[in-house]
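A.B. asks: This is a predicted model, with the sequence first.
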Amino acid sequence: MDYTQDYVRWFRNSSPYINAHRGSTFVVLMDGYALQHQNFTNIVNDLALMNSLGVRLVLAFGARPQIMQRLEDRGLSLSYQSGRPVIGPDAMDCIKDAAGSAAIDIQARLSMGLPNSPMHGASIRVTTGNMITARPVGVIDGKDLGHTGLVRKVDCNAINRRLDDGTIVLLPPLGFSPTGEVFSLTAEEVATRTAIELKADKLIVFGEAKGLFDEDGDIIRVMSPRDASQRLDQMPDTDPTKPALQAAWQSSRFGVGRAHLISYQQDGALLEELFTRNGGGTMITQELYEQVRDATIEDVGGILELIQPLEEQGILVRRSRERLENEVDLFTVVELDGMMVGCAALYPFPDAKTGELACVAVHPQYQGGDRGDLILQHIEKRAYRLGLRSLFVLTTHTAHWFRERGFEPTGVESLPQSRQKLYNWQRNSKVFMKRL
């Protein structure tokens, strides 16, 4: 009777999470050791349950121990250059064999439907394919790394179409090039890039450990990306939890709302983490760490790092550190857990009752959201407080963005006289103005 009551209580308490997760996109990362563990069947059953509850699942997997076994069987070994493997044709054959066999095994497990088993009648569809475009790492210090690759592009449209059909998408640690080549990738990079580009709600990383622990040996339930970064800096490269934490930190830093570290050795770790209030592992989250505010002198380094790539591309006019230090009070910044992800400056012309909106920049990984609009709103409020009646902007690349936000095209003659004298005719920027 007590067991029944506990079950009913747990089920009722989990119902808010069931509703919250339905329709969400989760990217799950498992290394090759997880695939070999005796608890893997239970993990598959839990993934099937997640799928039946309406969670959109992408499963990225590794195959390192399987690859190393095949290399050993063939009398082969890998050499390394700057920490990356040098992969020749023979080694690549072993990698394709191991990854392909692992993918088939996962699909077989997800196809089980025996009576009296948790997956009876589940009828889960699984798909895989060439959804990851890769490029070669190339030559490092004079050494060609061969088939060692990097993720170049994730085919989000193809993945989303399959997720919309209720299919689990399976991503091996392989990528394909437009020239028909196959490259070996790390499962961590595949999972991280996929989670970021899909704008996934969660990245769930199965590792050997239950999560991260504090100095007293207690599990750390919640951690900010900033704390995760500091933890990574303190970890030796030989720490087995470092790749998992690196993936979780990277994804949370670039837009994935929450990343979870759980153990593939613990039965029910996935369900405990997602359907109980306290969870079972470590969650890294960026929530509540973002703010739009006036810049301070401490922000100069972050602003420089943010705008430098745009200056090199000719999109923004170059600004020296000395100039930024003198003008930092004119800047608005978007800070996400200690990282500068957006900025803009307001140069007022009080006599003309107008101001110049300049140096607008948003980090490439954070574009496509509303951060640009948040910056603009902050600048407009600032201009209003200064008694300005209009804003103008000079741009060579983003005219459409400003037009969509109420800026109208105008001529150089509309600028304040002092600004007209500084206009760079060689740059030939377009002028737009917005009435406040």
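C.D. replies: Thanks, I have the structure now.

A.B. asks: from here on, contacts and neighbour counts on C-alpha atoms
C.D. replies: Will do.

A.B. asks: so what does the longest strand seen in the chain touch, helix or strand wise?
C.D. replies: Using DSSP state E, we find that the single longest strand of the chain is strand 339-349. Secondary-structure packing of strand 339-349 (3 or more C-alpha pairs under 8 Å, 6 or more residues apart in numbering; DSSP states H and E): helix 300-312, strand 331-336, strand 354-362, helix 371-385.

A.B. asks: chain center to the second one: distance?
C.D. replies: Translated: strand 331-336. Distance of strand 331-336 from the chain centroid (C-alpha atoms, centre = their mean, to the nearest Å) equals 20 Å.

A.B. asks: Over to stretch 63-73?
C.D. replies: Its chain's C-alpha centre and that of stretch 63-73 lie 29 Å apart, by C-alpha atoms, centre = their mean.

A.B. asks: If you count neighbours, what's buried in that stretch?
C.D. replies: Using 16 or more other C-alpha atoms under 10 Å as the test for burial, stretch 63-73 gives 63, 64, 66, 67, 68, 70, 71.

A.B. asks: what's next to that stretch, contact-wise?
C.D. replies: 31, 32, 33, 77, 91, 94, 95, 98, 99, 102, 173 (C-alpha atoms under 8 Å, 6 or more residues apart in numbering).

A.B. asks: Put this next to the previous one:
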Amino acid sequence: MSTVFNFTFVPWFRSVAPYIHMHRGKTFVVGICGEAIAAGKLQNLAQDLALIRSLGVKLVLVHGFRPQVTEQLKAKGHAARYSHGIRITDEVALDCAQEAAGQLRYEIEAAFSQGLPNTPMAGSTVRMISGNFITARPVGIVDGVDFQHSGVVRKVDVAGITRTLDFGAMVLISPFGFSPTGEAFNLTMEEVTTSVAIALQADKLIFVTEVPGIRVKPGEPESEDNPIDTELPLAAAEQLLAQSPPGQHPTDTAFYLQHCVKACKGGVERSHILPFAVDGSLLLEVYVHDGIGTMVIDEKLESLREASADDVGGIAQLIEPFENDGTLVKRSRTEIERDASLYTVLEHDGVIFACAALYPYPEARTGEMAALTVSPQSQGQGDGEKVLKRIEQRARAAGLQSIFVLTTRTMHWFLKRGFEVVDPDWLPEARKRKYNWDRRSQVLVKKLG
């Protein structure tokens, strides 16, 4: 039993280590919906956040309280009212919001104060500081609807939050803001989280939500052919938003996605939508290669796109050294030209730094990823992973259930990214006929969940 554990733990820990290094010293702003706390997930979320913080990440936590306020209103016989996806906060609702915020702040601080034995928080001390970091203004009257005490963020106290984080504490923010005259406004967790992330120029914005993320085919039910889209480029996310109705309810595609897009456009390079229903979703998203939810990524500095005939010269120049040393099978320029539309390229300032091709075998519901190449100038910066992700997206969109590669030298890179070694007999018949038995390439397959 111990030996089996050793063989599983060591490779797992080695695969996690690069992400620990990558995130140390970074700032994450995490918004947790009130439904997660109502569902009893606070204790595990607190442990995971404390663990992430112990690995050197600076954390700002914003909590929601939608169900808690609604419950308080119900107890007082007062109906909850919404418009444009925002609560209409009258005097009674404002009182309920203040009560709910006070109770939740107490519960959250208590959860982070427990250094429980036999948990990841054993012996840990998590200092949590909250305060009046948000200045707000009223929503006012929109389309004839008076939102009364509902507000929007006017200003974030960046200096105050930064000093607190540098002091080594976690920052806790409730969705409340105050005017310069001391008037309180009820805010939305989503807007506060986004505003704080943009103001801090955080490295990540993370929403822990009721939804599992954005599906490849939004609006359609969960299925093998409709998994979560784990990586959405900003341009694709904007296009999806333009096609979606306004996000009035948390389960609407646009509800969280609009805030992720706003954050990315405001300078936050990565925004995430995670499910609270999956235990450890924060750890899975931050420290595992494929993640578990949807990540919206800003690629404004580079272009990750499908190739055209104009890219043939750049692709040929990129892969030639690797063909010469035997890493890649030789391809003629004519072949590349013929298959240009099958290639994905990563371009920076007009220069192609990475590429790969996807040759589909639809009858076998699989496809071959070939000629995956990263320029020596940018190796180790994640360009290969970006191209792999895009190839996976193209494969899913084509209805394929897996992708495979043939390699003689880079097997370990693929194994770390979810591929498994299979016998060459696994290959689709059409590909098996072209298999070079003299080259003795390893065949690796990745299932597309």
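C.D. replies: Perfect, I can see it now. Owing to the predicted nature of the structure, the values given are computational and were not obtained by experimental measurement.

A.B. asks: Fetch the TM-score of the aligned pair.
C.D. replies: After superposition, the two chains reach a TM-score (TM-score structural alignment, normalised by the length of the first structure) of 0.64; 292 aligned residues with a C-alpha RMSD of 1.9 Å.

A.B. asks: sorry, back to before: and the helices and strands packed on strand 339-349 of the first structure as a markdown table, adding mean neighbour count?
C.D. replies: A markdown table is the format used below for those (neighbours: other C-alpha atoms under 10 Å):
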| stretch | mean neighbour count |
| --- | --- |
| helix 300-312 | 17 |
| strand 331-336 | 23 |
| strand 354-362 | 23 |
| helix 371-385 | 18 |
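
A.B. asks: So which of these is nearest residue 167 of the first structure?
C.D. replies: helix 371-385 (32.6 Å; C-alpha to C-alpha).

A.B. asks: Remind me what that closest one packs against, helices and strands.
C.D. replies: Using 3+ C-alpha pairs under 8 Å, 6+ apart: helix 371-385 of the first structure touches strand 290-294, strand 331-336, strand 339-349, strand 354-362.

A.B. asks: can you redo those strands as CSV with distance to residue 402 of the first structure?
C.D. replies: Output for those, formatted as CSV (distance: least, C-alpha to C-alpha, whole Å):
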stretch, distance to residue 402 of the first structure
strand 290-294, 20
strand 331-336, 17
strand 339-349, 13
strand 354-362, 11
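
A.B. asks: that older thread, which of the contacts of stretch 63-73 of the first structure has the most neighbours?
C.D. replies: In terms of neighbours by other C-alpha atoms under 10 Å, the contacts of stretch 63-73 of the first structure top out with residue 173 at 26 neighbours.

A.B. asks: chain center to stretch 345-359 of the first structure, what's the gap?
C.D. replies: The answer for stretch 345-359 of the first structure is 35 Å, by C-alpha atoms, centre = their mean.

A.B. asks: Same question for stretch 150-167 of the first structure.
C.D. replies: That offset, for stretch 150-167 of the first structure, works out to 15 Å (C-alpha atoms, centre = their mean).

A.B. asks: whereabouts in the second structure does it align?
C.D. replies: Under TM-score structural alignment, stretch 150-167 of the first structure corresponds to residues 152-169 of the second structure.

A.B. asks: what's the answer for stretch 177-184 of the first structure, then?
C.D. replies: Going by TM-score structural alignment: stretch 177-184 of the first structure matches residues 179-186.

A.B. asks: Can you give me the first-to-last residue distance of the matching stretch?
C.D. replies: 11 Å (C-alpha to C-alpha, to the nearest Å).

A.B. asks: likewise stretch 61-77 of the second structure?
C.D. replies: Stretch 61-77 of the second structure end-to-end distance (C-alpha to C-alpha) = 31 Å.

A.B. asks: and which of the buried residues of stretch 63-73 of the first structure is nearest to residue 242 of the first structure?
C.D. replies: Scanning those for proximity to residue 242 of the first structure, where the rule is C-alpha to C-alpha, the winner is residue 64, at 15.6 Å.
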